[in-house]
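Peer 1: sequence first, predicted coordinates after that:
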Amino acid sequence: MDLHDTIVKQAETAKSASRRLAVLPSPIKNKALEAMACALEDGAALILEANAADLEAARAKKIKKSFLDRLMLDEGRIHSMAEGLRQTAALPDPVGEGEWETVRPNGIEIRRVKVPIGVIGIVYEARPNVTADAAALCMKSGNAVLLRGGSEALRSNRVISSLLAKAAYDAGIPEGALQFIDSDDREAVGEMMKLKGLLDVIIPRGGAGLIQRIVRESQVPVIETGAGICHTYVDEGADLDMAVRIAVNAKTSRPSVCNAMETLLVHEKEAKEFLPKVAAELRERKVELRGCERTRGVLSDIEAATEDDWSTEYDDLILSIRVVRDMDEAIEHINRYNTGHSETIVTRDIQRAHRFQREVDAAAVYVNASTRFTDGFEFGFGAEIGISTQKLHARGPMGLNELTSTKYLIYGEGQVR
């Protein structure tokens, strides 16, 4: 069977399973998620063996360190994946939840309830944890899932998906509800994009190139996620010690992820005092700094930032810095270069904080906190399927509720129109 026929068959199997999964009681789904969590922990040695082989192959290709960080699993990360499954099990089941109801003048009763979307296709790059997160959220929200991970993590994903599927089916999830495309052929993504009628939506997670290709070419509806050119703006009169902590965390705690800061904006009145402080902390953590002309007037030894720097998602220990005249200029810069992901202001002025939140166009807008919190786990969603940067259907971290659609239930007593 060739790649096309294999993927179509998997999608058809998932479609059939999705109808049974959609009406499965919550206790069965929760039991399955608990079993899937245990399967990951019990199979940790197998997962780590496969992941070591993936890492070895990636290093041989001289993949950059930030990419290796996404790919790498250890006991702690496997435990976190299992914990995400358990947290998802503990969350309320959105399926069947009533959103709205009314009784019309003619006596007809109308209710709107949440229902599963159906079959969700997930295309993602070198993050094996996505396999577990996606499976958990799709199972709990009653959706079948077709997973296609990056070739760099093929061995890891193969083992993880196999462990999860067996545990899920043994616990009562319909066979075929969790499908993994076990191929490193780049055409697999192209085949998925043609599955209109079998897949209800595709959600890409990865770099801008992958996301834009799917948005541009897919015949299946797409939820755009992920790309993160995130900013921290240090306002006039800000607590500079707090600003240093926030900026350092936003850039260095995990630079390879989409909610990491890529550009630091500093009010001109704070630049002379703040920039040497934050630069010292960032340099200690091996961050390469690039700055505008005014920034280089304070930090004379850093590289000049180019126009491309403002629109680059580094996913690495590189930071562009710009000194701005005021908050107007900061907001203008953010709305010009950001990707609609996460932005933060460090300020003591609550009025300016509220204005920043109103005027900055992004899925998550913070006051006095790191952008690194834009995450389904941190938001209390158990895990996330991705962070939507678009405005239709879902925006921000996508948890269980964002993986449902709606259905209207209408009750009458013989009324005709």
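Peer 2: That came in fine, so what should we check first?
Peer 1: make it CA atoms for all contacts and neighbour counts henceforth
Peer 2: OK.
Peer 1: quick one: residue 347 and residue 239 touch, right?
Peer 2: Yes. Residue 347 is within contact range of residue 239, at 6.9 Å (criterion: CA atoms under 8 Å).
Peer 1: those two - which one has more neighbours?
Peer 2: Using other CA atoms under 10 Å, the more surrounded residue of residue 347 and residue 239 is residue 347, with 21 against 15.
Peer 1: residue contacts, the more buried one?
Peer 2: 234-239, 353, 367-368 (CA atoms under 8 Å, 6 or more residues apart in numbering).
Peer 1: separation between it and residue 233?
Peer 2: Per CA to CA, to the nearest Å, residue 347 is found 9 Å from residue 233.
Peer 1: and here is the other one:
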Amino acid sequence: MGAAARGAAVLLAREEARAKADGVRACAVSVRARAGAILAANRRDLAAAPHLSPALIDRLTLDEARIEAIAAGLDAVAALPDPVGAVIAAWEQPNGLRFERVRVPLGVVGIIYESRPNVTADAGALCLMAGNAVILRGGSEAAASNAAIHAALVEGLESAGLPAAAIQLVASPDRALVGAMLAAHGLIDVIIPRGGKGLVARVVAEARVPVLAHLDGNNHVYVDAAADPAMAKAIVLDAKMRRTGVCGAMETLLIDRACPDAASLITALLDANCEVRASADLMPLDTRLILASDSDWDTEYLDAITAVILVDGVAGAVDHIARHGSHHTDAIVTADPTAAARFLTEVDSAIVLHNASTQFADGGEFGFGAEIGIATGRLHARGPVALEGLTTYKNIVRGTGQVRG
């Protein structure tokens, strides 16, 4: 598979933007045409997955609307500007040498992911549009769904005259094949893990291939004393309850000790059937509260559960996030521009928001069409990884016979 992907990557690197876009659009057509088969495959996966948590069931479940969203996401990717060949910088030296830094594909990308069959389509389309071949290894719980979506993608590629090996799927559930991908130095240029802590930890520990890590989303919303009460309530409820199983969901609510509306925020969450684990000083506010333990501040629940704690202003919020956050997504709600500026500057996360829900941590919401994942490290790419994050660059130097002598 690696050798086939390498050959496909060479061909894709030569393709014009229109050819790649036509291929992605053909994949979208095929996904729509095969919607019935994809739904049937998804039902088989769901029937075999009663042991999964509600959050994972939500990630796994497909319906007609979600399949249309997958196809629409493919169309959106096809409409994006091609990053390959873009000149990032250009300059000339006094000796007459002219330099250009130009975007080029990464080559062969390996993606290891869990639960979400939509990643099969998103990852395939993004890698293709960026001129890369991709080897996908989804979780066993979504095996049938992934295979059905992959079949649609291959049909689209072939109808557009692009190599089928550009998007390959490791169909076997054998975990040893993950190890084979991690050791495939020379065949795979970068590995992107998308899943729980266990998966990411294994990939980081074992990989002999560079890793672009997507870590857990222990995300925070900080409600400042200067927050508009109605806005704060709307943002907190959306950040936690819109979809509890996505990586952009709020897991900890930080409330300024000077905020006059702490009780109403907590009541709103409880009334929305969210379990609230609170610090000791908040316990008298409502009999439904559960006393938080130290581990709650470090937990990504991916469920209708949140931790809540009072902090001393922006400084307290920044300090709490520094000690417990995962550098994914954190938000401040405030009408004070000074407080907002300090939070946005000092919180070291891939995505920081002012007066907006953390659920906007999504490549589509950024205008990227789709995403491979949210990169939380500091190297190469950070935040939603889309087309530009799937490229690197080379330096092109043009001379007129110069020698160093």
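Peer 2: Good, I have the coordinates. Treat the numbers as computed from the prediction; the structure is a model and nothing was measured.
Peer 1: so what number do they get for TM-score?
Peer 2: Here the TM-score for the pair of chains, by TM-score structural alignment, normalised by the length of the second structure, is 0.98; 404 aligned residues with a CA RMSD of 1.0 Å.
Peer 1: just the buried residues from the contacts of residue 347 of the first structure, in ChimeraX please.
Peer 2: Per 16 or more other CA atoms under 10 Å, the buried members of those correspond to this ChimeraX selection:
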select :234,235,236,238,353,367,368
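Peer 1: so of the contacts of residue 347 of the first structure, which ones are in strands?
Peer 2: 234, 367 (DSSP state E).
Peer 1: now, which of the contacts of residue 347 of the first structure sits nearest residue 214 of the first structure?
Peer 2: In terms of CA to CA, no member of these lies closer to residue 214 of the first structure than residue 367, at 33.2 Å.
Peer 1: to which residue of the second structure is the closest one aligned?
Peer 2: Matched to the second structure by TM-score structural alignment, residue 367 of the first structure sits across from residue 354.
Peer 1: and the gap between that match and residue 116 of the second structure?
Peer 2: 29 Å.
Peer 1: kindly report the same for residue 44 of the second structure.
Peer 2: Distance from residue 44 of the second structure to residue 116 of the second structure, by CA to CA: 15 Å.
Peer 1: same drill for these two, tell me which one is more crowded.
Peer 2: More crowded of residue 44 of the second structure and residue 116, by other CA under 10 Å: residue 116, with 22 against 15.
Peer 1: contact partners for residue 131 of the first structure?
Peer 2: 147, 149, 157, 160-161.
Peer 1: before we move on, which element is it in?
Peer 2: Element membership for residue 131 of the first structure (DSSP states H and E) is helix 129-140.
Peer 1: so whichever helix or strand comes after that helix corresponds to what in the second structure?
Peer 2: Using DSSP H and E, the next helix or strand after helix 129-140 of the first structure towards the C-terminus is strand 144-148. Using TM-score structural alignment, strand 144-148 of the first structure corresponds to residues 133-137 of the second structure.
Peer 1: compare that stretch with the first structure and give me the mean distance after superposition.
Peer 2: Stretch 133-137 of the second structure, aligned to the first structure and superposed, deviates on average by 0.1 Å (mean CA distance after the TM-score superposition for the first structure).
Peer 1: from the chain's centroid, how far away is that stretch?
Peer 2: Centroid separation for stretch 133-137 of the second structure versus its chain: 16 Å, with CA atoms, centre = their mean, to the nearest Å.
Peer 1: ok, now which ones touch the corresponding residue of the second structure for residue 406 of the first structure?
Peer 2: Using TM-score structural alignment as the criterion, residue 406 of the first structure maps onto residue 393 of the second structure. Going by CA under 8 Å, 6+ apart, residue 393 of the second structure touches 101-105.
Peer 1: circling back to that earlier point, if we go to the second structure, which of the contacts of residue 347 of the first structure are intact?
Peer 2: Retained contacts for these in the second structure, judged by both residues aligned by TM-score structural alignment, their matches' CA atoms under 8 Å, are 234-239, 353, 367-368.
Peer 1: against residue 325 of the second structure, how distant is the match of residue 367 of the first structure?
Peer 2: 17 Å.
Peer 1: kindly report the same for residue 280 of the second structure.
Peer 2: Distance from residue 280 of the second structure to residue 325 of the second structure, by CA to CA: 21 Å.
Peer 1: appreciated, that's everything.
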